[in-house]
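> no sequence on this one, just coordinates:
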């Protein structure tokens, strides 16, 4: 009920008479429903989850503490949504928001054509305004997801040997996470070795890991709907070379600088600059081509972000990844990633795994 109350305050502040929610993560956040099909119709007096026959019993159980009614929609869902809006309008004209970053044009047309009252008004990031700051329960779920991921990594370290393939390592990592209680992965696991480690989002292949190669693993678990995100870089089966160690230390120092300096009141751009300046000063500024981090929660990538373009001011309760990297085509790449919570006097680092280069 608390989330619905806060959402209605947003509606009032935005001069909306009602709102249509279609994004799955926002739907789950507001009403607790975990099914794959549903639309929320909300105004100041009523909050309705429209879903199909498959989910009716499940939905009634999941939304009971969130203040929502559950109704079955017709096969033509947008006709049902339009009918509910018309009923809530009581025949008058009203202003209804919708998630323009999620509702595809085809479905927008289907809804708009059936509306007899109500004017659809596009919004972006509307529900995300509530989701930016995590509650204690949300942080606990993220912490648990991260604990699962880190234990899976600890188990995988014993299996990281020359001759194993990237796909094998990704499959084992995901299996361990499931075994430890994950609902699933928070995104497809990245395992990239040798020169392929220079691919920031390198999908695992049949390539065999060779002794002395860099290996980047980036993965996460989903627990109670919430995501973890974790990256470590290691050298497999041999001591690191001088250059591998040198670049690793640059990335580690960049991350440590950001972790030590990050605090509420800074902008995402300012935090990004803390790490970026370290890498730039070492001569690899053009080899760090992505943002320092992103929020996460019910989705693996949420806003705000730690990037050169994000002017959002950090507040206590926001959760971010901090993941600087250096990527050299034909040689390899290094990335280290932790998940942190912004606090009143700095940050709490939820990630505990060591940052050592040698397996």
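Received, thanks. Please read all numbers here as calculations on a predicted model, not as lab measurements. Residues are numbered from 1 along each chain as shown.
> okay, CA-based contacts and neighbour counts for the rest of this
Fine.
> quick one: contacts for the nearest residue in space to residue 288 that is not next to it in sequence?
Setting aside the residues directly before and after it, residue 288 is nearest to residue 326 in space (Cα to Cα, 6 or more residues apart in numbering), at 5.2 Å. Residue 326 makes contact with 198, 247, 251, 279, 284, 287, 288, 333, 334, 335, according to Cα atoms under 8 Å, 6 or more residues apart in numbering.
> now do the contacts for the last one.
The neighbours of residue 335, taking Cα under 8 Å, 6+ apart as the test, are 216, 231, 232, 233, 251, 323, 324, 325, 326.
> second structure for comparison follows:
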């Protein structure tokens, strides 16, 4: 398709969504439901992943931010955002199935409401007691959500939804537009800033899962470096082996496995059946999930004895990373850390693969429920670091013709930072 046709195509798609939303609106029932009774949060949940106190703190922080913005309720639909506010997962297949969306409504002045297809999935792992079920897999549950929102009798009629940067709603665009159409007395506004400000600062309970994810990732990767890579293996073989070892070491699943090879397409999530060759520098960039939380960081090895050029590139990347990490503390801006990275690259006599990376890309990012979250170590990200922020330092450089990526994950503390990734920093040499 020619790029000149894109605007017309997008406009047609949007018109189609609006037509669909009008059709949906015509099917919705007109009567206003009675006000919803006040449900009481449960004190215990047998298989909860978080304490009741942890969830109460999340809701209290959210409501304080909602009050600042004059927002009466949040409508949460994104998968990870739903998990954050519900403390559990209602999906049977995470992002691998787009049917059966779940929605959490957090009012300003009462306990949350969950709308999901089958409450039996979450009854034993959430403290939310007000759970509304629906059963149609072919049609989005518009009327259920409309009834819930109308029944809350919102005072200011402002509803926050996930519309901004690095947010993905978990419902179809047409479904969202239909809700906007059928609820003309409500004003739907972007609440991405609220969600980001909440998730960017991790609690002790969240950090415990992230630490475990880093430990699992470290053990799995060192096992594959010890004896898991042999001549005759392909890139796909390495990725599959790493995924298996993450499960064996206690991970629930893998976030991703990227092979850092200086070859076209090596970062593909469907690794090629391309054989490994002696002399390569191989980076395995991967992360284990432990429950809802993951990490993302690589370690490097060579297939055979490392060359002097490979050793120099590895040392230089680690030194740049060290300089960045030393600057991590409360009050520092992400853009400040980016300047330190650029200065370190220049001091090492190294380069980056593409000059635009120095402006538009990043040398690190937040981590937690996803492998990449705000904030970003980018020259235009002026987020001020504060205790509880988890982010990585990630310089990727080319020196003497050798590409090397390094990354560590840190949490900002009251007086500096703590490095969460404690895996060995040596350049492993694999007999090959």
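Great, that's in hand. The structure presented is a predicted model; accordingly, all values stated were derived computationally and were not measured.
> on that earlier part again, what remains of the contacts of residue 326 of structure 1 once you look at structure 2?
Mapping those onto structure 2 (both residues aligned by TM-score structural alignment, their matches' Cα atoms under 8 Å) leaves 247, 251, 279, 284, 287, 333, 334, 335 still in contact.
> of those - the most surrounded one?
Neighbour tally across those (other Cα atoms under 10 Å): the maximum, 30 neighbours, falls on residue 334.
> for my notes, confirm it occurs in a helix.
No. Looking at residue 334 of structure 1 with DSSP: H, G, I helix; E, B strand; the rest coil, it is strand, so not inside a helix.
> ok, and the closest non-adjacent residue to the residue nearest the centre of structure 1?
Nearest residue to the geometric centre of structure 1 (Cα atoms, centre = their mean): residue 300, 1.8 Å. Computed as Cα to Cα, 6+ apart, the closest residue to residue 300 of structure 1 that is not its neighbour in sequence is residue 227, at 5.8 Å.
> now check structure 2 for the residue matching that neighbour.
Taking TM-score structural alignment as the criterion, the aligned counterpart of residue 227 of structure 1 in structure 2 is residue 294.
> in this structure its match contacts residue 366, no?
No. Contact criterion Cα atoms under 8 Å: residue 294 of structure 2 and residue 366 do not qualify, at 11.1 Å.
> give me the mean deviation of the strand ranked longest in structure 2 from structure 1.
Counting by DSSP state E, the longest strand found in structure 2 is strand 281-290. Its aligned residues in structure 1 lie a mean 0.6 Å from strand 281-290 of structure 2 after superposition (mean Cα distance after the TM-score superposition for structure 1).
> quick one: distance of the helix or strand just after that strand to the chain centre.
For strand 281-290 of structure 2, the following helix or strand on the C-terminal side (DSSP states H and E) is strand 293-294. Relative to its chain's centre, strand 293-294 of structure 2 lies at 8 Å (Cα atoms, centre = their mean, to the nearest Å).
> what is the neighbour count of residue 338 of structure 2?
25.
> mind listing the helices for structure 2?
In structure 2, the segments counted as helices under DSSP state H are 6-27, 52-69, 79-86, 142-151, 173-182, 192-200, 204-223, 235-248, 308-326, 334-347, 357-360.
> redo those helices as a markdown table? Include distance to residue 102 of structure 2.
A markdown table is the format used below for the helices of structure 2 (distance: least, Cα to Cα, whole Å):
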| stretch | distance to residue 102 of structure 2 |
| --- | --- |
| helix 6-27 | 19 |
| helix 52-69 | 18 |
| helix 79-86 | 8 |
| helix 142-151 | 10 |
| helix 173-182 | 13 |
| helix 192-200 | 17 |
| helix 204-223 | 22 |
| helix 235-248 | 27 |
| helix 308-326 | 39 |
| helix 334-347 | 34 |
| helix 357-360 | 34 |
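> closest to residue 417 of structure 2 out of these?
Across these, residue 417 of structure 2 has its closest neighbour in helix 308-326 (8.0 Å, Cα to Cα).
> trace the closest one over to structure 1 and give me the residue numbers.
Counting by TM-score structural alignment, helix 308-326 of structure 2 sits on residues 242-260 of structure 1.
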